[in-house]
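**Q** what's the 3D shape of this:
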Amino acid sequence: MPRVLVIEDDEVTAREIVAELSVHGMTAEWVADGKEGLSRATAQGYDLITLDRMLPGMDGIEVVAGLRRQQIDTPVLMISALSDVDDRVRGLRAGGDDYLTKPFAPDEMAARAEVLLRRRQPQQNDTRLRVGDLELDLVRHVAYRKDQPLTLQPTEYRLLECLMRNSGQVLTRSMIFEAVWGFHFDPGTNVIDVHIGRLRRKIDGAGQSPLIRTVRGTGYMITSAPQNASAQP
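**A** Predicted structure coming up:
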């Protein structure tokens, strides 16, 4: 069971994070001070850290920078009430692995945590990604379904790579938008849905088992596993 250190000075937010992570099969410990958080993260082996940006004693940027100086590579999900792009960049440059702004949906936070944990798992040094009979050649930038090449536009390729690198994992629209387009998600845009639709028409052709699923109210995933009630083609 993954161990998560929650560094957050607001008790209500901290309890919300701990509760949501426990629902997703993680054990979370909470500290409310930046200096204590750094000390705990340094002395004990955690699989993930959620880190508030504004903390007493030592702020989140100082905490993550201190971890990286000590060669501690534990994934860090920074959580902040500051939503400007410059602060996000500072947090990621200091060593944060992802950045989530407050207020946030608990399932969005948990989804990001799961993705960071998945990235930490040992990866095979492979130049191809596979989901069922779908294959992505990372060197030639070519996709195949049942050994038949697919013609993808650059954005469609990046979108497919994002999904396949996290196969079996639900990705929220915000996570996809940041990974593929490189900036904050605009809830008023339908650009993700449009591109997913185009990708589906190329990937999930007539007579083929659908791989790209819509997870109602959350986002999308790609999987060859049997479909359940919450995921729809």
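**Q** alpha carbons only for contacts and neighbour counts from here, please
**A** OK.
**Q** In the protein, where's the longest helix?
**A** Counting by DSSP state H, the longest helix found in the chain is helix 106-120.
**Q** this one as well, want them side by side:
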Amino acid sequence: MHLLVVEDNRNLVANLFDYFEARGHMLDAAPDGPTGLHLAGHHAYDAIVLDWMLPRLDGPEVLRRLREDGSDVPVLMLTARDELPDKIIGFRAGADDYLTKPFALPELEVRLEALVARATGRGRRRVLEVADLKLDLATLEATRGGRVLHLYPACRKLLEVLMRASPAAVTRDRLEHALWGDDPPDGDMLRSHVYELRRSVDEPFERKLIHTLPRVGYRIAELSAEGGDG
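**A** The predicted model follows:
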């Protein structure tokens, strides 16, 4: 498994790395909420272990933003908060499982393995499709009409967010957050990335799939000739 651990307790993180790496798993770590969001948005993890009490952005808010950005990666909340109302908050924010501290490392491992097996075996979308456009979430390969599209990482992330939401529109704020978290760059870099994405996805093809909604954002959809929004 490739895991992301979002936890500010360094001793706990060290214990997790020692245990899981010894069993052949790969781990990345984030010490606060914004860093966790950034890593989750730019890497394909099998599961995320998410603490509740985090600097700068707490666990439930990190989880809500992940789900708003279209991520369906399994998330296990790991926290000392063991009251039922806290668990309800966590699950309603989008958690797949909830484990309270203190805990046994083997239990955490089997819970994560179960989440990953369920996600990959039942219902987790591994290939996104809109018309003849496909994005394989396992290999990160994008194709249209069977032709491989060569995308920069930022364009590939934009494509994933737009395809997950299709045919609905995605606001500029959501797209910027998916790319840069809470620290977007100066200038209209989003427009530049959308332009590059269009060059790969639409320019070589007669039917356009990427559409601009003025003052709102963008969407990917197959529209009728009469219903296009440019």
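**Q** Quantitatively, what TM-score do the chains reach?
**A** Superposed pair, TM-score by TM-score structural alignment, normalised by the length of the second structure: 0.52. Supporting alignment: 123 aligned residues with a CA RMSD of 1.3 Å.
**Q** helices or strands next to the longest helix of the first structure in the packing?
**A** For helix 106-120 of the first structure, the packing partners by 3 or more CA pairs under 8 Å, 6 or more residues apart in numbering; DSSP states H and E come out as helix 11-23, strand 48-52, strand 171-172.
**Q** out of the ones you listed, which comes closest to Pro106 of the first structure?
**A** Closest approach to Pro106 of the first structure among those is made by helix 11-23 (6.3 Å; CA to CA).
**Q** So which other helices or strands are in contact with the helix or strand that that closest one is followed by?
**A** Following helix 11-23 of the first structure in sequence order, the next helix or strand is strand 27-31 (DSSP states H and E). Using 3+ CA pairs under 8 Å, 6+ apart as the contact test, the elements touching strand 27-31 of the first structure are strand 3-7, helix 11-23.
**Q** re the thing from before, on average, how far is the longest helix of the first structure from the matching bit in the second structure?
**A** Taken over the aligned residues, the distance from helix 106-120 of the first structure to the second structure averages 1.0 Å (mean CA distance after the TM-score superposition for the first structure).
**Q** Would you indicate which residues of that helix are buried?
**A** Buried residues in helix 106-120 of the first structure, counted by 16 or more other CA atoms under 10 Å: Asp107, Glu108, Met109, Ala110, Ala111, Arg112, Ala113, Glu114, Val115, Leu116, Leu117.
**Q** what does stretch 56-69 of the first structure give?
**A** Buried positions in stretch 56-69 of the first structure, judged by neighbour count with 16+ other CA under 10 Å: Met58, Asp59, Gly60, Ile61, Glu62, Val63, Val64, Ala65, Gly66, Leu67.
**Q** got a list of what the equivalent of Ala29 of the second structure over in the first structure touches?
**A** Using TM-score structural alignment, the equivalent of Ala29 of the second structure in the first structure is Trp30. Trp30 of the first structure sits next to Leu5, Val6, Ile7, Glu8, Ala14, Val18 when contact means CA atoms under 8 Å, 6 or more residues apart in numbering.
**Q** Is it possible to mark the buried ones in those?
**A** Neighbour counting by 16+ other CA under 10 Å classes Leu5, Val6, Ile7, Glu8, Ala14, Val18 among the contacts of Trp30 of the first structure as buried.
**Q** now, which of those sits nearest Thr50 of the first structure?
**A** Distance to Thr50 of the first structure across these (CA to CA) is lowest for Val6, with 4.9 Å.
**Q** Would you confirm that that closest one contacts Leu51?
**A** Yes: in this structure Val6 of the first structure lies within contact range of Leu51 using CA atoms under 8 Å: 6.4 Å.
**Q** Which one of the contacts of Trp30 of the first structure is nearest to Met26 of the first structure?
**A** Taking the contacts of Trp30 of the first structure together and measuring to Met26 of the first structure by CA to CA, the closest member is Val18, at 8.6 Å.
**Q** so how far is Asp107 of the first structure from the closest one?
**A** Using CA to CA, to the nearest Å, one obtains 12 Å as the distance from Val18 of the first structure to Asp107 of the first structure.
**Q** which residue is nearest the middle of the second structure?
**A** Nearest to the geometric centre of the second structure sits Ser71, at 3.4 Å (CA atoms, centre = their mean).
**Q** does it count as helix, strand or coil?
**A** Following DSSP: H, G, I helix; E, B strand; the rest coil, we place Ser71 of the second structure in the coil state.
**Q** now the strands for the second structure?
**A** 2-6, 26-30, 47-51, 75-79, 97-100, 127-130, 133-136, 142-144, 147-149, 170-171, 210-213, 217-220 (DSSP state E).
**Q** Average offset of the first one relative to the first structure?
**A** Between strand 2-6 of the second structure and the aligned residues of the first structure, the post-superposition mean distance stands at 0.6 Å (mean CA distance after the TM-score superposition for the first structure).
**Q** Measure how far that strand is from the centre of its chain, please.
**A** 13 Å (CA atoms, centre = their mean, to the nearest Å).
**Q** before we move on, the earlier item: right, and the strands of the second structure - which one's nearest Ile88 of the second structure?
**A** strand 97-100 (9.8 Å).
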